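*Asks:* Generate coordinates for the sequence data below:
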Amino acid sequence: MRDTLTKLDRPTIYEIYPRSFRDTTGTGEGDLAGILNGLDHVAALGVDAIWIAPFYPSPRADGGYDVTDHCAVDSRLGTLEDFDHIVEKAHALGLGVMVDLVLKHTSLDHPWFVAAVEGDDTAAARYVWRDAKPDGTAPTNWISYFGGPAWTWNHKRRQYYLHQYASEQPALDHRNPDVQAEIRAIMDFWTARGVDGFRFDAVTSWFHDPDFRDNPAAPPDERSRIEGLPFNPYTHQFHRHDMMPQEGAAHMARIRDWAGPDVFLMGENNFGIASVEIALEYTGPERLDACYTTDTVKCGAGLAVWDELLSAINGTWRLPWWFESHDQARSPTQLGDGTAAAARFLALLGGVLPGALMLYQGQELGLPQPHLDRKDVEDPYDLAFWPDGPGRSGARVPIPWTEAPGTWGFTDGTPWLPMRWAPGASIAAQEADPDSALAFQRKVLKLRRALELARPERFAHDTADGVLRLEMETGAGRFVAGFNFCDQARPVPEGGEVVLSSGVDNGQMRPRGAVLRRA
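*Replies:* Purely as a prediction, here's the structure:
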């Protein structure tokens, strides 16, 4: 049980997307038994916890993030007993277990929403329903994150319901006492099964303006600051009324009270504007432990982003670092040239930064973003902007365990997404290669723990001459790191012993070269 672990503190968290991790039944889709079988590999990386993406019953209109029962396991993935085995083995391996709570919305098939449509007004009050305007149009001008209107008409109730994401995800009213009681019960259910923490989906979008005012337009020169694809009409508005993160931040004190002091709580902030300030408002001793933003995964992230981000954080270290997830294209491609060198650069960068760190399954292999044809894709966000979507389906291609052609040791059946990995990409192949991305990631995480890099006593940065230079002092000593973001070679930062490096020759860092050395 959870008493085998202390509370997670600035952990390194490994995200598992169950459908794409490992299949034990031959269906072509991963399952909970596959997670159980793969835990030894995860523990060997040197991480502190796993975050399991939704495994609840779902029609999968949005990849499992449209939930019909938050206290059950989708039968296609396994059983509650399978989940209990994961917790037991993870704890025996020294890993904490976090589950993904999708509380902004439910599925259309959730019993509450079904009852609401059938005329149950108590159930309806748990969602956000509004009458049409006199001309029949939607109550407000709000646009969903997926690009269409944030309101859908239901002919049985003769009202519109709100959904800030897909139309199959009706928004819950977090001011409703029944909703709050259910959230507390859900958290109690999973902590009673030994869960050590929760990742809260889209936590900055839980509240909306009770007066239902229209959002103001965003001037064209401000649209790049709004979270979302640049060609998505969502970026044409300042989301001042459909999403009210300030009220959500105060609500986190209630969430902390429900969870208790020993459960690690982490939120996803996808608000965009003032992202760091909002994340810091959501976190603290009586709120969430951590809240991550999308700043580090914006395509083409460079030194300006890093300077602004590190300056805004200003030593608080409550924003976890990450470069890829089930919602983002693979980082070696999105933030580099798709090579193992790009993967090593990002691995070392994430590994030396203070605070929590998140890795996504397969990231330790340096996997590039795979190509998919439109016929292979089912993700609604990718399809809405095909072929220019965010690449969520590509990130969800199952990870390769062996070199077996076509199935890559992931399944004995046909993978639910085609697996076209290059030779040598698999865990088995990289285990045998001391110079592999996997071997490098393990070295990084071993050093992160041994050198106490997540908890520096002193930290400073500068971005002169195209290099991000970090200085850190921990209980294990003083260190300096350099990361070459420019297109020309740059000198390695001065210092003592080189602890770990990538892309370094004769005292020079190649473009996307990186080094960690003692100061």
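
*Asks:* Please count neighbours and contacts with C-alpha atoms only from this point.
*Replies:* Will do.

*Asks:* for whichever strand in the chain runs longest, the distance to its chain's centre please.
*Replies:* With secondary structure taken from DSSP state E, the chain has its longest strand at strand 508-518. Relative to the mean C-alpha coordinate of its chain, strand 508-518 is positioned 27 Å out (Cα atoms, centre = their mean, to the nearest Å).

*Asks:* Show me what that strand is packed up against.
*Replies:* Packing partners of strand 508-518 (3 or more Cα pairs under 8 Å, 6 or more residues apart in numbering; DSSP states H and E): helix 340-352, strand 477-484, strand 490-491, strand 498-505.

*Asks:* Now show me the structure for the sequence below, then we'll compare the two:
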Amino acid sequence: MDNWWKNSVVYQVYPASYQDSNGDGIGDLPGITKRLDYIKKLGVDIVWLSPIYKSPQVDNGYDISDYRAINPDFGNMEDFDKLLEKAHDLGLKIMMDLVVNHTSDENKWFEESRKGKDNPYRDYYIWRDGKDGQAPNNWGSFFTGPAWKYDQDSGQYYLHLFAPQQPDLNWENPNVRHTVYDMMNWWADKGVDGFRMDVISYISKPEGLPDAIKSKDEQYGNPEALVANGKREHEFLQEMNKNVMSKHQMVTVGEAPAVTTEEAEKYSNLNGNELNMVFQFEHMGLDGSKNPALGRWSNRKALLSDIRENLTKWQLALYGKAWNSLYWNNHDQPRVVSRFGDDSTEEYRVLSAKMLATMLHFQQGTPYIFEGEEIGMTNAYFKKLSDYVDLDSINSYHQLVDEQDLLDAPTMLKYLGMHSRDNARTPMQWDATENAGFSTGSTWEKMNQNYKEINVSKALDDPNSIFYYYQELIRLRHQLPVITDGKYELVERNEDDPKVYAYTRRDKETTLLVILNYTKENLERNYSVPENAKLLISNYKDDQDDRLRPYEAKVYQY
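*Replies:* The predicted structure is shown next:
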């Protein structure tokens, strides 16, 4: 079916943290296969696997050394084939992570490339001479430090927008592009149903690689404005579409930092000649620090007015032109119930998790659920730097505390507790046994210590759990065309309400009215709900008309 992904729901699995089958403390493919029945029970359509390729794991698999091999920690190709077969037997589609802005420095292409300027693979990467004994330009890495590393043996610098072990591919080289397309087709021919494309908006670098703007206090310039949505970006993706996606019934989503609604219309246009949809990050930056030097590191809560304004902008801008992706969580983001919700009490955790799910799942686009979101897993709130594994978190601590003295250690640890990527990567909480039923061994990432209270087993035993609420949201999306196709509109007078978010979805037959209390306060609001309206779903058992209880969410159909 064309555009089958439009009323589908995606479930993201972070393989290292989902289920360990052999006691080594690392999740693996047989473990995921074992849990596919659980994922099917939730009701989703697509399972997105974070990278499972062979990798030195410098950046948790986003540094790929062999695109056609499985990381031994996760199993082997036979294990993948079994996972794919069972998923398809259950009616689930498999989406792979595609990381082609950069590779690992242990990839055979890079190992050849660094052998010298005359090597056929030299131009697979971005090599430049230095300037006056310095790097080719002032770009900083997104993982702190410079974006250039000098290679003594071959006498030039290579570009790495992320870790030094993640050299950027040169997409100007047609051999690079077609090697990537061949690899994508190889996976598609195996039966893979789609790709999530890591930082795909960075692949077209600017001509001449000019310096980035930087303040006098900054050591390096931020290259994002120069590398995001580059001059040949859409040309490259249209070529990819022609060579790969047009030949298969695929779902594609591009991670697109710095994407605007105007650019998103090109990436995910309804003509279907590039991608199906993109991940934008604007709503993920609404609770960052007000000090630009600190970036996302803060512990302030996003204002509802900012969330509503941003989600509304994207809903209106793409309607009838392109397709939205809808998400609160992923492997790079802290847990939404701790971030935009309220995990201070068990009652508020459950209510606010359901409220946030309602806010997102009634909008137009394809929803993404990250493992554990469906049971309301929270941030881990680790107390010591040694508890953290994430490279970006550790680097940021040393930069902001030790090098720049912008924060003291207790404050930075508090900010890590709110925003570190480790919060998403703690192992899945299956039950109340040792290590939450994730592993019999010592776990690669420390467990969240609340697993005895928050786990799948407990959720499945409770008919009022967050799990069953998500299950109902997914069922409604599959059942009601208005959720997929209806027009979005803010309720009149709601643009300025600091505490309540109310919007409608409407097609020719049906109107849905979504009302959400973002606070723990009891509120009075009158939205003139028609007498014939039916309460479709709510996170409370009864309806009290114009009264909104703490974190109340309710959706009327008429």
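
*Asks:* on that earlier part again, okay, the helices and strands packed on strand 508-518 of the first structure in TSV with distance to residue 162 of the first structure next?
*Replies:* Formatted as TSV, these follow (distance: least, Cα to Cα, whole Å):
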stretch	distance to residue 162 of the first structure
helix 340-352	37
strand 477-484	44
strand 490-491	52
strand 498-505	49
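
*Asks:* The ones you listed into CSV, with extra columns for mean neighbour count and distance to residue 311 of the first structure?
*Replies:* As requested, these are exported to CSV (neighbours: other Cα atoms under 10 Å; distance: least, Cα to Cα, whole Å):
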stretch, mean neighbour count, distance to residue 311 of the first structure
helix 340-352, 25, 16
strand 477-484, 24, 17
strand 490-491, 18, 23
strand 498-505, 18, 25
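
*Asks:* what's the closest of those to residue 292 of the first structure?
*Replies:* When those are compared by Cα to Cα, helix 340-352 sits nearest residue 292 of the first structure, at 13.5 Å.

*Asks:* corresponding residues in the second structure for that closest one?
*Replies:* Using TM-score structural alignment, helix 340-352 of the first structure corresponds to residues 350-362 of the second structure.

*Asks:* Residue 226 of the second structure pairs with which position in the first structure?
*Replies:* For residue 226 of the second structure, the residue aligned by TM-score structural alignment is residue 241.

*Asks:* how much space is there between residue 452 of the second structure and residue 422 of the second structure?
*Replies:* Separation of residue 452 of the second structure from residue 422 of the second structure (Cα to Cα, to the nearest Å): 19 Å.

*Asks:* More neighbours: these two, which one.
*Replies:* residue 422 (29 against 17; other Cα atoms under 10 Å).

*Asks:* re earlier: so the match of residue 226 of the second structure versus residue 467 of the first structure, what's the distance?
*Replies:* Taking Cα to Cα, one finds residue 241 of the first structure at 40 Å from residue 467 of the first structure.

*Asks:* Could you do residue 218 of the first structure as well?
*Replies:* 34 Å.

*Asks:* of those two, who's got more company?
*Replies:* Shown here are residue 218 of the first structure and residue 467; by other Cα under 10 Å, residue 467 has more neighbours (26 against 17).

*Asks:* which residues in the stretch 1-150 of the first structure form strands?
*Replies:* Using DSSP state E, counting those that start in this stretch, the strands of the stretch 1-150 of the first structure run over 12-16, 49-52, 96-101, 129-130.

*Asks:* Please spell out which residues along stretch 302-314 of the first structure are buried.
*Replies:* By 16 or more other Cα atoms under 10 Å, the buried positions in stretch 302-314 of the first structure come out as 302, 303, 306, 309, 310.

*Asks:* Then stretch 442-462 of the second structure?
*Replies:* Those would be 443-448, 451-452, 454-459, for stretch 442-462 of the second structure by 16+ other Cα under 10 Å.

*Asks:* that older thread, what residues does the match of helix 340-352 of the first structure touch?
*Replies:* With contacts defined as Cα atoms under 8 Å, 6 or more residues apart in numbering, stretch 350-362 of the second structure is touched by 326-327, 336-337, 340-342, 367, 376, 465-466, 469-470, 473-474, 477, 483, 505, 514, 516-518, 539, 550-553.

*Asks:* Show me how far it is from its chain's centre.
*Replies:* The answer for stretch 350-362 of the second structure is 18 Å, by Cα atoms, centre = their mean.

*Asks:* And for stretch 347-356 of the first structure?
*Replies:* Distance, centroid of stretch 347-356 of the first structure to centroid of chain: 16 Å (Cα atoms, centre = their mean).

*Asks:* what about it, start to end distance?
*Replies:* Note: stretch 347-356 of the first structure ends 14 Å apart using Cα to Cα.

*Asks:* Can you tell me which residue is spatially central in the first structure?
*Replies:* Centroid-nearest residue in the first structure, with Cα atoms, centre = their mean: residue 325, separated by 4.9 Å.

*Asks:* Give me the aligned partner of that one over in the second structure.
*Replies:* Checking TM-score structural alignment: residue 325 of the first structure goes with residue 330.

*Asks:* Give me the nearest residue to that match, chain neighbours excluded.
*Replies:* Among residues not flanking residue 330 of the second structure along the chain, residue 370 sits closest, at 5.4 Å (Cα to Cα, 6 or more residues apart in numbering).

*Asks:* so who does the one you found touch?
*Replies:* Taking Cα under 8 Å, 6+ apart, one finds 11, 12, 13, 329, 330, 331 in contact with residue 370 of the second structure.

*Asks:* The same query, at a cut-off of 10 Å, please.
*Replies:* 10-14, 47-48, 327-331, 333, 335, 424 (Cα atoms under 10 Å, 6 or more residues apart in numbering).

*Asks:* cool, and residue 208 of the second structure?
*Replies:* Residue 208 of the second structure touches residue 137, counting by Cα under 10 Å, 6+ apart.

*Asks:* element containing it, please.
*Replies:* Element membership of residue 208 of the second structure, judged by DSSP states H and E, is empty: it is in no helix or strand.

*Asks:* what's the matching residue for it over in the first structure?
*Replies:* Match for residue 208 of the second structure (TM-score structural alignment): residue 211.

*Asks:* Also residue 169 of the second structure?
*Replies:* Using TM-score structural alignment, residue 169 of the second structure lines up with residue 172 in the first structure.

*Asks:* For the residue nearest to that match when sequence neighbours are not counted, give me its contacts.
*Replies:* Distances taken as Cα to Cα, 6+ apart place residue 127 nearest to residue 172 of the first structure, at 4.4 Å, with adjacent residues excluded. By Cα under 10 Å, 6+ apart, the contact set of residue 127 of the first structure is 105-106, 112-113, 116, 161-163, 170-176, 179.
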